[in-house]
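> Below is the structure, and that's it, no one-letter string:
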């Protein structure tokens, strides 16, 4: 029993010697008084560990070392993500007025535009001065011979002349008509004269009404006249009828030219006596006959907005379908 304590003491001494002669870089297990009373130092088989060096004095502080060389600049980092937009800044002061620029080159002429819609009629102009007297026209063709006039009254009986010599006997004549046939002939002549008189009275009445219009054109047996009055289709039609005529209804290019001259003189479009009120797209004269001549503007008639049933003449002489409620210049034909 005495041998065991001796061996323990011997082991402790050997451990102290081993610790003092240990290599500086060798790891040493420290003594921790709060843990165990015995800590193995180095290899366990070499003996018990000695005390740690906490009881030793602290060594002197070393001198400050020289500043090291400046390091190599690092590489430029990747650009950061765009930040959120900041609030809108205040409105800046108004800048100075710039210098007026030079005038640019004139552009190319554009395409001719479509004819504009006829404007509202302007005020009636002053009466123009009387033009110079025109040159005397050439003599017209001789007219047809008129019918024989009525037989004149029987003249007074003259004084008897001297008795003449007896003539030779003539050939036997044809048998004459009876007195009844002569009466029938006179009746026929009187009837013919009465018809001519009625025609003359009608023509005189017509021309008397025509002269109430100041301007007009004559084409063949037709006369186209205007009074300067403006109204819708129905009122124009009624006015022409009251004057013994009707709304101008051209049946050929010559008559359309005469109407165009009046339109150009007044610089106002006119309504014609033509419409498609009864059947859309089928234009007719006022008497119900289909038209035999037309002079439409390109892409007309188009019945714009489904309300164009009457026909107007532009200042160019071309036709366009138009609403009958519009106001236009009157042109009648006689």
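Here it is on my side, so go on. None of these values were measured; they are calculated from a predicted model.

> From here on, just use CA atoms for contacts and neighbour counts.
Noted.

> And the strands in this protein?
215-219, 222-226, 230-231, 246-247, 270-275, 284-285, 310-313, 319-322, 328-329, 332-333 (DSSP state E).

> For the first one, which residues meet the burial criterion?
Yep, that's strand 215-219 we're talking about. For strand 215-219, a neighbour-count test (16 or more other CA atoms under 10 Å) marks 216, 217 as buried.

> if we can go back for a sec, kindly state which of the strands of the chain is positioned closest to residue 203.
Residue 203 lies closest to strand 222-226 among these, at 12.5 Å (CA to CA).

> Could you name the helices and strands sitting against that closest one?
strand 215-219, helix 253-266, strand 332-333 (3 or more CA pairs under 8 Å, 6 or more residues apart in numbering; DSSP states H and E).

> Next, the angle from the second one to strand 270-275.
Same thing as helix 253-266. Angle of helix 253-266 versus strand 270-275, following axes from the mean of the first three to the mean of the last three CA atoms, to 10 degrees, is 140 degrees.

> buried residues in helix 253-266?
Buried, per 16+ other CA under 10 Å, within helix 253-266: 255, 256, 258, 259, 260, 261, 262, 263, 266.

> Which of these sits closest to residue 195?
residue 255 (29.8 Å).

> putting a second one here so we can go through both:
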């Protein structure tokens, strides 16, 4: 009887040890699984944070590009409007007097160019390669420069010392292409032969 009880006690002890070991193993396994899940959650949270930051950066970049696009579209509209106001230009092929050059332009539905802004002056200066007549003269009243549309000259883009009405016979104005794209007008006799730059609106 004692032996049987001893065997039963040993058997129970073995069973308890086995169950305890199994329980520890399961607990460790569960613990590892929980740690892996927590690590995955942390990684996902980090990724989410990174993606949120990148999303904000992309939204800022998009807004900045949209603003630049609007600015460029506005600039294109402004330039198109300015170009439409200026019309288009063409230069005569032959050397003619100021009056003949004006006639050449008018026969083609245009007139000698009027330059009333620095932007237009720079534009004209950038395209001409030869000395050209422009639509400015003081033929009617000496010293009173008038454009071909009868408007008075408000701002001139003269060479230094010009207009000087040399020998009292310089009533018409030419533009001479130089390195200075702003101040390059000169007065000279209207009978001189030059190409003319025409403007058609």
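That came in fine, so what should we check first? Every value quoted in this text rests on a predicted model; they were computed, and no experiment measured them.

> Overlay the chains and give the TM-score.
Taking TM-score structural alignment, normalised by the length of structure 2 as the basis, the two superposed chains have a TM-score of 0.54; 119 aligned residues with a CA RMSD of 2.1 Å.

> before we move on, the earlier item: would TSV of the buried residues of helix 253-266 of structure 1 with distance to residue 13 of structure 1 be doable?
Below are the buried residues of helix 253-266 of structure 1 laid out as TSV (distance: CA to CA, whole Å):
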residue	distance to residue 13 of structure 1
255	154
256	150
258	153
259	150
260	148
261	150
262	150
263	147
266	147
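
> which one of the residues you listed sits closest to residue 293 of structure 1?
In terms of CA to CA, no member of those lies closer to residue 293 of structure 1 than residue 256, at 9.3 Å.

> Please say which position in structure 2 the closest one maps to.
Correspondence of residue 256 of structure 1 to structure 2, assessed by TM-score structural alignment: residue 121.

> wait, doesn't its match sit right on residue 184?
No. Using CA atoms under 8 Å, residue 121 of structure 2 makes no contact with residue 184, being 9.3 Å away.

> Now for those two: what residues contact both?
Each of residue 157 lies in contact with both residue 121 of structure 2 and residue 184 under the rule CA atoms under 8 Å, 6 or more residues apart in numbering.

> whereabouts in structure 2 does the biggest helix by length in structure 1 align?
Ranked by residue count under DSSP state H, the longest helix found in structure 1 is helix 179-210. Here helix 179-210 of structure 1 fails to align to any part of structure 2, judged by TM-score structural alignment.

> buried residues in that helix?
193, 210.

> what angle do it and strand 215-219 make?
Helix 179-210 of structure 1 and strand 215-219 are oriented at 140 degrees to each other (the same axes, to 10 degrees).

> for helix 179-210 of structure 1, packing partners?
Packed next to helix 179-210 of structure 1, using 3+ CA pairs under 8 Å, 6+ apart, is no helix or strand.

> hang on, the earlier thing: and the helices and strands packed on strand 222-226 of structure 1: which comes nearest residue 287 of structure 1?
Nearest to residue 287 of structure 1, of these and by CA to CA, is strand 332-333 at 13.9 Å.

> Average offset of the closest one relative to structure 2?
Using mean CA distance after the TM-score superposition for structure 1, strand 332-333 of structure 1 ends up 0.6 Å from its aligned counterpart in structure 2, as a mean over the superposed pairs.

> Would you mind listing the outside residues contacting that strand?
So strand 332-333 of structure 1 is contacted by 222, 223, 224, 225, 226, 240, 245, 246, 247, 248, 249 (CA under 8 Å, 6+ apart).

> cutoff 6 Å now
Outside strand 332-333 of structure 1, the residues that touch it by CA atoms under 6 Å, 6 or more residues apart in numbering are 223, 224, 225, 240, 245, 246, 247, 248.

> Spatially, which two of the residues you listed are the most separated?
223 and 240 (12.4 Å).

> Return the residue of structure 1 aligned against residue 109 of structure 2.
Using TM-score structural alignment, residue 109 of structure 2 sits opposite residue 244 in structure 1.

> now that we're looking at that match, how far away is residue 231 of structure 1 from it?
Distance from residue 244 of structure 1 to residue 231 of structure 1, counting by CA to CA, to the nearest Å: 18 Å.

> go on, residue 15 of structure 1?
Taking CA to CA, one finds residue 15 of structure 1 at 141 Å from residue 231 of structure 1.

> if we can go back for a sec, give me the number of neighbouring residues for the match of residue 109 of structure 2.
When neighbours are defined as other CA atoms under 10 Å, residue 244 of structure 1 has 15 of them.

> Apart from its neighbours in sequence, what residue is nearest it?
residue 206 (6.5 Å; CA to CA, 6 or more residues apart in numbering).

> Pull the contacting residues for the closest residue to residue 240 of structure 1 other than its chain neighbours.
Closest residue to residue 240 of structure 1 apart from its sequence neighbours, by CA to CA, 6+ apart: residue 246 at 4.8 Å. Each residue near residue 246 of structure 1 by CA under 6 Å, 6+ apart is listed here: 240, 332, 333.

> Show me the subset of these that structure 2 keeps too.
Here is what carries over to structure 2 from those, by both residues aligned by TM-score structural alignment, their matches' CA atoms under 6 Å: 240, 332, 333.

> Save the residues you listed as TSV, and put in neighbour count too.
Formatted as TSV, those follow (neighbours: other CA atoms under 10 Å):
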residue	neighbour count
240	20
332	28
333	25
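
> what's the closest of these to residue 11 of structure 1?
residue 332 (154.2 Å).

> what's the counterpart of the closest one in structure 2?
Per TM-score structural alignment, residue 332 of structure 1 is aligned with residue 198.

> What is the burial count for residue 160 of structure 2?
The burial count for residue 160 of structure 2: 11, using other CA under 10 Å.

> gap between residue 317 of structure 1 and residue 18 of structure 1?
Taken as CA to CA, the span from residue 317 of structure 1 to residue 18 of structure 1 is 137 Å.
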